[in-house]
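1. pasted the sequence and its predicted model underneath.
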Amino acid sequence: MTEELRCIGCGALLQTEDPQKAGYLPASSLAKIQADPDAEVYCQRCFRLRHYNEVQDVELTDDDFLNLLNALGQSDALIVNVVDIFDFNGSVIPGLHRFVGDNPVILVGNKADVLPKSVNPRKLTNWLTQAAHAQGLRPVATMLTSAKKGKMIDELLDTIEKYREGRDVYVVGVTNTGKSTLINQIIKRLTGVQELITTSRFPGTTLDRIEIPLSDGKALIDTPGIIHRGQMAHYIDTKDLNLVAPTKPIRPAVYQLNPGQTIFLAGLARFDFLRGKRSGFTIYVDNQLLLHRTKLENADAFYEKHKAGLLQPPRPNADFPELVRFEFTPKQKSDLVFAGLGWIVVPAGVTVAGWAPKGVDVLIRKALV
């Protein structure tokens, strides 16, 4: 590859190895560019943006994103922070409140379309707000959206307009939150309905931001997703990502358990019922994820024998971290949350343990249902 061959849209060095990294384009496209001295030199991301108004996510290094976050506090802007409602802890940007300065923040919980109807949206919104407060973030508004289904996009745009007060808008989030899908929905709405932005040309497209012009001369600015190492998605094969990012409404599974029983969530997590009276436990995970019940006394040996076999994912030969144990005795009906995977509703007064890969959070919250 020619060392000096860079994308004229974003400035990234062109490469054909990793579609998730900046500057990617297929080898066949690069060969055509190299053979034609007059060819437009665009990476795949910029090509799709230029011709289809479609934003694709691209991963930057932690240092790159740190520089971007530092720029937030130096600007006068509204910040839209997109998080995954199934994985708040894995999708929150650590220390974001220190970077935004005095700029207002709208918190957007994405992927609401896969929640069962029994989940109270108001409870979920309140929980997201409280979880943000625990991180030091004080959002001026908290909203639920479905980027994939295009739901609540108009309401989000109205909220953005309410709080931006003539300023630029920065959309930030970690990878796997659906941020780029949300941006694409916004572009679709603005270009197709309200005609607030130009329809095919996005000035200021650089490696660290995409500027979508607004009618008053300001811009809605998309930023690349930061990699958060505490996400379950980083520990499984790409073919299994649908199991940690549900695409269809979840059908809860109810198990009647006696103390001393364990449920494996494939090989990705484990739930132990330690002490208490026989109780019902409702599990909210992707409908295709394997749930396997066994005796607690045999659980360790069972996992060692069947991980990456009966208990898939993870897949054979995968570099999968050891499971780490967290014990809880909730005083009220609560959700035991496996970050990025789902949750189990636990009655008050029982003692349970949740296991997840090292680095992935297991936490307790007031039940949403």
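-> Thanks, I have the structure now. Numbering: from 1, shown residues only.
2. every contact and neighbour count from this point should use C-alpha atoms.
-> Will do.
3. so what's L289 closest to, chain neighbours aside?
-> Among residues not flanking L289 along the chain, L243 sits closest, at 6.0 Å (Cα to Cα, 6 or more residues apart in numbering).
4. residues contacting that neighbour?
-> Contacts here follow Cα atoms under 8 Å, 6 or more residues apart in numbering; on that basis L243 touches 286, 288-289, 341.
5. could you do Q256 as well?
-> 278-281.
6. just the buried residues out of the residues you listed, in ChimeraX syntax.
-> Per 16 or more other Cα atoms under 10 Å, the buried members of the contacts of Q256 correspond to this ChimeraX selection:
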select :281
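7. comparison target below:
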Amino acid sequence: MTEQEQQTEELRCIGCGSIIQTEDPNGLGYTPKSALEKGKETGELYCQRCFRLRHYNEIAPVSLTDDDFLRLLNQIRDANALIVYVVDVFDFNGSLIPGLHRFVGDNPVLLVGNKEDLLPRSLRRPKLTDWIRQQANIAGLRPIDTVLVSAKKNHQIDHLLDVIEKYRHNRDVYVVGVTNVGKSTLINQIIKQRTGVKELITTSRFPGTTLDKIEIPLDDGHVLVDTPGIIHQEQMAHVLSPKDLKIVAPQKEIKPKTYQLNDGQTLFLGGVARFDYLHGERAGMVAYFDNNLPIHRTKLNNADNFYAKHLGDLLTPPTSDEKNEFPPLERYEFHITEKSDIVFEGLGWITVPAKTTVAAWVPKGVGALVRRAMI
């Protein structure tokens, strides 16, 4: 072991949890030697990636593999802990961890719906809580309780801490979730509540901010563990540039838009997705997307030509200089028998009535699905 390795062996970035190293600028945990010495003096030791993310909003690629993330989560199976499972209520289906039961073992799961501030205030929160619980049951989960919060707005964090204490029973707490659900923002709020320290953990809208588990001491000698976000490959965040992601990822309460459609009409959701009304009576379709996402209506029989002609200018994002790199759209057809949501994972959804046939187009690799209507 080199002298440098000995010096940095136990040092970890307080932003993402990576082991600090000063030799490989492209590796995880890299920080210049000068920054290492300064960080040791101040007690605020960040890797270069987290430093740039915090101060310049510069996004660096994640070099951990899916297997690395899953291997870390496997440790939960052998733990005796309360599992706090964080989902994004705006992108519920895209924030589900497939086969979570394999990782939690016999440990109880507390389901936390984050970003509730993005949904219309007219949606009653008890109804939303019940909807989330039912959707979790469909996915095979049986949470002991469900809590709605907004980590960004610091809403209901005190209540969440009380619920955690109620079910913890002098055990560790593991916080799990896929990337982009606001998990690190939630952890930051918990730390702030408990210690007064602001923004200890690096937060970002982009996948893969937390690169190793981070342990936060609790009063009784146990710890609250922030685990790395599981990368959900079907998220829209993986096909959009950081600039475009800011346009389609809601940052404030969404305002639903109703479109009276005849069959044979198409809605383009910017240039990133498409909705076709194939068969049914004239009906109102309610769109739930970021308020800044431009939506264009056209005739179905002209939709292909319209997309080819206007992608990158009228239909943005992507922008004109990014459209050649954007994945082609793939089509999914749905026959609707009851009021349902057509979900464009990571983007939003359109609520459609019963007795209709519709199609959803999403970038190759991104998921589209039908679910029972949330609203």
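-> Alright, I've got the coordinates. For clarity, every value in this text was computed on a predicted model and none was experimentally measured.
8. ok, back up a step: and which of the contacts of Q256 of the first structure is nearest L207 of the first structure?
-> Nearest to L207 of the first structure among the contacts of Q256 of the first structure: F281, at 46.8 Å, using Cα to Cα.
9. distance of D319 of the first structure relative to E17 of the first structure?
-> 21 Å (Cα to Cα, to the nearest Å).
10. rewinding a little: the residue nearest to L289 of the first structure matches what in the second structure?
-> Aligned counterpart of L243 of the first structure in the second structure: I247 (TM-score structural alignment).
11. against the first structure, what's the mean shift for the host helix or strand of its match, could you check?
-> Per DSSP states H and E: I247 of the second structure is located in helix 242-248. Between helix 242-248 of the second structure and its aligned stretch in the first structure, the superposed structures give an average distance of 1.9 Å (mean Cα distance after the TM-score superposition for the first structure).
12. what is the subsequent helix or strand relative to that helix?
-> Assigned by DSSP H and E, the successor of helix 242-248 of the second structure is strand 257-261.
13. what's that next one aligned against in the first structure?
-> Under TM-score structural alignment, the match for strand 257-261 of the second structure is residues 253-257.
14. so K252 of the second structure is in contact with D117, correct?
-> Yes: contact criterion Cα atoms under 8 Å: K252 of the second structure and D117 qualify, at 7.0 Å.
15. of these two, who's got more company?
-> Between K252 of the second structure and D117, counted using other Cα atoms under 10 Å, the more crowded position is D117 (20 against 14).
16. my read is the more buried one is in a strand, agree?
-> No: per DSSP: H, G, I helix; E, B strand; the rest coil, D117 of the second structure lies outside any strand segment and is helix.
17. any idea how far the counterpart of A79 of the second structure in the first structure lies from K218 of the first structure?
-> Matched across to the first structure, A79 of the second structure falls on S75, judged by TM-score structural alignment. According to Cα to Cα, S75 of the first structure stands 12 Å off from K218 of the first structure.
18. now do the contacts for the counterpart of H155 of the second structure in the first structure.
-> The alignment partner of H155 of the second structure in the first structure, by TM-score structural alignment, is K151. By Cα under 8 Å, 6+ apart, K151 of the first structure lies in contact with T145.
19. before we move on, what about the one 5 residues further on?
-> Each residue near L156 of the first structure by Cα under 8 Å, 6+ apart is listed here: 143, 145.
20. please repeat the previous calculation with a cut-off of 6 Å.
-> Contacts for L156 of the first structure were tallied using Cα atoms under 6 Å, 6 or more residues apart in numbering; there are none.
21. doesn't it lie inside a helix?
-> Yes: applying three-state DSSP, one finds L156 of the first structure inside a helix.
22. compare the contacts of L243 of the first structure and tell me which is most surrounded.
-> Counting by other Cα under 10 Å, top hit in the contacts of L243 of the first structure: L341 with 23 neighbours.
23. map that one across to the second structure for me.
-> So, by TM-score structural alignment, L341 of the first structure is matched to L347.
24. what do you get for A308 of the first structure?
-> That one, A308 of the first structure, aligns with G312 by TM-score structural alignment.
25. my guess is that match contacts D321, does it?
-> No: taking contacts as Cα atoms under 6 Å, G312 of the second structure lies outside contact range of D321: 7.5 Å.
26. pick out whichever of the two has more residues nearby.
-> Taking neighbours as other Cα under 10 Å, G312 of the second structure and D321 compare with G312 leading, 20 against 10.
27. ok, which stretches of the stretch 51-200 of the second structure are helices?
-> Counting by DSSP state H, counting those that start in this stretch, one finds helices in the stretch 51-200 of the second structure at the ranges 66-77, 101-104, 125-138, 157-168, 183-195.
28. okay if I get those helices as TSV plus distance to Q7 of the second structure?
-> Formatted as TSV, the helices of the stretch 51-200 of the second structure follow (distance: least, Cα to Cα, whole Å):
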stretch	distance to Q7 of the second structure
helix 66-77	25
helix 101-104	34
helix 125-138	46
helix 157-168	37
helix 183-195	28
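29. from those helices, which stretch is densest packed?
-> Counting by mean count of other Cα atoms under 10 Å, helix 183-195 has the highest mean neighbour count of the helices of the stretch 51-200 of the second structure, with a mean of 20.
30. what is that one packed up against?
-> On a contact count with 3 or more Cα pairs under 6 Å, 6 or more residues apart in numbering; DSSP states H and E, helix 183-195 of the second structure meets no helix or strand.
31. so that helix corresponds to what in the first structure?
-> Under TM-score structural alignment, the match for helix 183-195 of the second structure is residues 179-191.
32. ok, which of the helices of the stretch 51-200 of the second structure comes nearest R54 of the second structure?
-> Using Cα to Cα, those put helix 183-195 closest to R54 of the second structure, at 12.8 Å.
33. compared with the first structure, how much does that closest one deviate?
-> Helix 183-195 of the second structure sits 0.8 Å off on average (mean Cα distance after the TM-score superposition for the first structure).
34. next helix or strand past that helix?
-> Heading C-terminal from helix 183-195 of the second structure (DSSP H and E), you reach strand 214-217.
35. circling back: across to the second structure, which of the contacts of L243 of the first structure hold up?
-> Among the contacts of L243 of the first structure, the contacts conserved in the second structure (both residues aligned by TM-score structural alignment, their matches' Cα atoms under 8 Å) are 286, 288-289.
36. just give the nearest non-adjacent residue to the counterpart of F289 of the second structure in the first structure, would you?
-> Matched by TM-score structural alignment, F289 of the second structure corresponds to V285 in the first structure. Nearest residue to V285 of the first structure, sequence neighbours excluded (Cα to Cα, 6+ apart): G342, at 4.7 Å.
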